[in-house]
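the following block contains a protein sequence and its predicted model.
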Amino acid sequence: MSFITSASAEISNGTVKIGVLTDMSGPYADNVGAGSVLAARMAVEDFGGKAAGMPVELVSADHQNKADIGLALARKWYDTEGVDTITEVVSSGVALAVQQLSRDKDKVFLATGPGTPDLTGKACSPVGIHWAYDNYALANVATAPLVQKGLKSWYFLTADYSFGQALEAEAAKVVTANGGTVLGSAKHPLNSSDFSSFLLQAQASKAQVIGLANAGSDMMTAMKQANEFGITAGGQSIAALLVNLPDIHALGLASAKGLIFADSFYWDANDKTREWSKRFMARFGGKAPGSLQAAVYGAVTHYLKAVDASKSDAGSVVVPEMKKTPINDFYTTNASIREDGRVIRDMYLLQVKEPSESKYPWDYYKTLATVPGDKAFRPIKDGNCPLVSVAK
């Protein structure tokens, strides 16, 4: 029998190394990108720069929203650069590939950016944790109130890859479950500049609601062009299924006012969120953090706590430690990590303010409702995660 006498025996390479794999240049860069790297850096600094007595290092890279590029970067990090955990990974296709690789390598995967619920469903992993929202929660929290309000017929504009398709599928289920109907959908390529043909199809459908199953610059371009086409003036409503704070800043309140959507965080929600956000803003050109950037801070902090407690950076050791420890920080209150890797946390139904309601920079949202995590996220029994016993 051997006894481990120092933390270094279980911390590989004598360093805890965190990789932020993100979109630095594409349609989601403003929502994650450099802001997510800063959030991770703040988490490391606030933790004291060490875990289990070993120094913590940070690296970052741009996956360009391409699964092959993201996977190659992740493999290089794991195999030759001593990276112990990868976080962020907006883009569901990249995230699914990186989660599988992380499982093969026994590395913790902290998915804060992607939307696909498959990460805690059919593609779940014993070393994968899905931190912020997912498509199920976004659709469930935001779509149901609109259908219940009488907006029964829907037509979707959908980003044509795994994230958009999954977001449409989840929203369509919520629409029909609440007595509504889906009249059709138009699929558009990622990073589109011209939505005219898709919007004309949506307009011709006569649906009460055009649901935007996309994000980032695609969502903003579709919103702007819908306004130019006079779609809302013609009596149809626009529902954006995924909205991030930088999107609203770029659109402006005049274009975005009244929009109802779901999110996992708002910087101006309370004293704790404001205190952290103001520190972030001071280092980020005055820009307020969006939910995905704040999520990186929360995920990295919880990871470092588990590394410190377990004196290990092996995924199979660290993740059980993370799962048994409640999550409490400015971003998440009294949350837990479920057996399938899903963080069960409150979600918020939000509405963009009228320009006259906004009193200071980044004062953009009002909270309509707080939805507890057990009501917001998919029940574990419905996820088909192979790690979860059928009895549940």
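The structure has been received and is ready for your questions.

going forward, measure contacts between C-alpha atoms and count neighbours the same way
Noted.

need the helices for the stretch 1-150 of the chain, in chain order.
Along the stretch 1-150 of the chain, counting by DSSP state H, counting those that start in this stretch, helices occupy 33-46, 67-80, 92-105, 135-148.

let's have those helices in a markdown table, adding mean neighbour count and distance to Val182.
Output for the helices of the stretch 1-150 of the chain, formatted as a markdown table (neighbours: other CA atoms under 10 Å; distance: least, CA to CA, whole Å):
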| stretch | mean neighbour count | distance to Val182 |
| --- | --- | --- |
| helix 33-46 | 22 | 34 |
| helix 67-80 | 17 | 30 |
| helix 92-105 | 21 | 24 |
| helix 135-148 | 23 | 11 |
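
okay, one more to line up with it:
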Amino acid sequence: MMKKLALGTALCALVAGAGYAQEINVKLGVLNDRSGIYSDLTGEGSVVAAQMAAEDFMAEEGGLNIEIVSADHQNKPDIGSNIARKWYDEEGVNAILDVPTSSVALAVAQITADNNGVLVNSGAGSTALTREQCLPTTIHWTYDTAALANGTGKAMTLAGGEKWFFLTADYAFGHSLEENTAAVVEANGGEVVGTVDVPFPATDFSSFLLQAQGSGADVIGLANAGGDTVNAIKQAQEFGITQAGQKLAALLFFITDVHALSPETRTGLSLTGAYYWDQDEGAREWSARFLERHGSMASMVQAGVYSSTLHYLRAVKAVGTTDGETVAAKMKETPFDDVLFGKGHIRGDGRGIHDMYLYQVKSPDESTGEWDLYTTVATIAGEDAFLPMLEECDFTKK
């Protein structure tokens, strides 16, 4: 059923198991980019992932009446904030899922806390969600900019990329990614020789790439994501930058981005992620179901929406309420052994702790199919991937 909201389009899916008593009503809002540069890696795919989580929960446990709505925040904090307020104030939403674009996520996190909901974030990257702007009702499940830096940034520096120049998306996520990666580069003997802020979103990277080309850097760090990263990589190849010997560091890169590039352009690129469809049999089985419903393999953000939604629903069932602080506390109290993210837990600051992986994109000769794109180079233990918790953000002690 489709219905029009004042601030976006909402897809409503009622998921109920026959024969179960509907004791607790749960309404989930998937808030993301449904029309812009992040729509492929979040968008409708995240709605599908949330629906799959609800269906799987009802098949396994039942006892909840689950409704899912969705809306497009257009990567704008004011629009995202207005949708979140409407959902909480007028429509009875209990938790908001996904929320890529860190500036939007940070605004929605505060609105969520004010309304005693839960922000179950998969799409945003800023570490501020569990540090400078930590809140008791924020769960940050999939990745953050520190984990990306500890993967791609560290690996490329140790491989000889000592001089870095950053092209940085000019908003909270881009600056967080640059800051975290620069710290890792310097800690491993490298240096930052220059940076330039790039308007978000952008289509023409020519002037910024030329600055990077003339900087003498070994590595051009792309502190952006989605369509911005894809466009920057394509234009760097057109200018002959990579052919001349400079390397590109796609600091946040998704399988949907890799798939969008030609084999010649993407071969050999390194990236850090939390999930890959071919990592084990459980991931392959789930990914086949997702592919059948959505038409592409899931990004790690979409996979994160599935897993974090399941964890949220299990917590609601366990505590018997949708009260935000109570549910968030239960999510932190309960370790997980997830089909897509493996064993892990949520710290007192809301940061999900699980392994991360360093991947390299396969060449056409190495690939056996359309989505056979990654070779796993290294596993980064969760405790090493993410920043340590700030004492003042440990809400289990408050």
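Arrived safely. None of the values given here were measured: they were computed from a predicted structure.

superposed, what's their TM-score?
With the length set by TM-score structural alignment, normalised by the length of structure 1, the two chains reach a TM-score of 0.93; 378 aligned residues with a CA RMSD of 1.7 Å.

coming back round to it: of all the helices of the stretch 1-150 of structure 1, which one is nearest Ala61 of structure 1?
helix 67-80 (7.7 Å; CA to CA).

coming back round to it: TSV please, covering the helices of the stretch 1-150 of structure 1 and showing distance to Leu368 of structure 1.
Shown next, in TSV, are these (distance: least, CA to CA, whole Å):
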stretch	distance to Leu368 of structure 1
helix 33-46	27
helix 67-80	37
helix 92-105	28
helix 135-148	11
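
any idea which of these gets closest to Asp340 of structure 1?
Judging the helices of the stretch 1-150 of structure 1 by CA to CA, what sits closest to Asp340 of structure 1 is helix 92-105, at 13.0 Å.

quick one: the closest one aligns where in structure 2?
Counting by TM-score structural alignment, helix 92-105 of structure 1 falls onto residues 102-115 of structure 2.

re the thing from before, among the helices of the stretch 1-150 of structure 1, which is nearest Gln293 of structure 1?
helix 33-46 (4.5 Å).

in the superposition, what's the average offset of that closest one relative to structure 2?
Superposing on structure 2 places helix 33-46 of structure 1 at an average distance of 0.4 Å from its equivalents, by mean CA distance after the TM-score superposition for structure 1.

ok, and the closest non-adjacent residue to the aligned partner of Asn214 of structure 1 in structure 2?
Superposed on structure 2 with TM-score structural alignment, Asn214 of structure 1 falls opposite Asn224. Nearest-residue entry for Asn224 of structure 2: Ala169, 5.2 Å, with adjacent residues in sequence omitted and distances by CA to CA, 6 or more residues apart in numbering.

how about the contacts made by the one you found?
His175, Asp197, Val198, Pro199, Phe200, Pro201, Ala223, Asn224 (CA atoms under 8 Å, 6 or more residues apart in numbering).

preserved in structure 1, out of these?
Checked against structure 1 using both residues aligned by TM-score structural alignment, their matches' CA atoms under 8 Å, the contacts of Ala169 of structure 2 keep these contacts: His175, Asp197, Val198, Pro199, Phe200, Ala223, Asn224.

still on that earlier bit, quick one, which of the contacts of Ala169 of structure 2 are buried?
His175, Val198, Pro201, Ala223, Asn224 (16 or more other CA atoms under 10 Å).

what is the nearest of those residues to Pro263 of structure 2?
Using CA to CA, the buried ones among the contacts of Ala169 of structure 2 come closest to Pro263 of structure 2 at Asn224, 21.1 Å.

quick check, nearest of the contacts of Ala169 of structure 2 to Gly348 of structure 2?
His175 (24.9 Å).

grab the most central residue of structure 2 for me.
Gly123 (3.1 Å; CA atoms, centre = their mean).

still on that earlier bit, including secondary structure, could the contacts of Ala169 of structure 2 go into JSON lines?
As requested, the contacts of Ala169 of structure 2 are exported to JSON lines (DSSP: H, G, I helix; E, B strand; the rest coil):
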{"residue": "His175", "secondary structure": "helix"}
{"residue": "Asp197", "secondary structure": "strand"}
{"residue": "Val198", "secondary structure": "strand"}
{"residue": "Pro199", "secondary structure": "coil"}
{"residue": "Phe200", "secondary structure": "coil"}
{"residue": "Pro201", "secondary structure": "coil"}
{"residue": "Ala223", "secondary structure": "strand"}
{"residue": "Asn224", "secondary structure": "coil"}
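
quick check: the two most widely separated of these?
His175 and Pro201 (14.1 Å).

list the contacts of the closest residue to Gln100 of structure 1 other than its chain neighbours.
Distances taken as CA to CA, 6+ apart place Ser125 nearest to Gln100 of structure 1, at 7.5 Å, with adjacent residues excluded. Taking CA under 8 Å, 6+ apart, we find Ser125 of structure 1 in contact with Gln99, Gln100, Arg103, Leu119, Asp340, Gly341, Leu387.

what lines up with the fourth one in structure 2?
Read it as Leu119 of structure 1. Checking TM-score structural alignment: Leu119 of structure 1 goes with Leu129.

from Thr130 of structure 2, how far out is the closest residue to that match other than its chain neighbours?
Distances taken as CA to CA, 6+ apart place Leu106 nearest to Leu129 of structure 2, at 6.4 Å, with adjacent residues excluded. To Thr130 of structure 2, Leu106 of structure 2 is 10 Å away according to CA to CA, to the nearest Å.

try Asn32 of structure 2
For Asn32 of structure 2, the distance to Thr130 of structure 2 (CA to CA) stands at 20 Å.

neighbour count winner among these two?
For Asn32 of structure 2 versus Thr130, neighbours defined as other CA atoms under 10 Å are more numerous around Asn32 (32 against 25).
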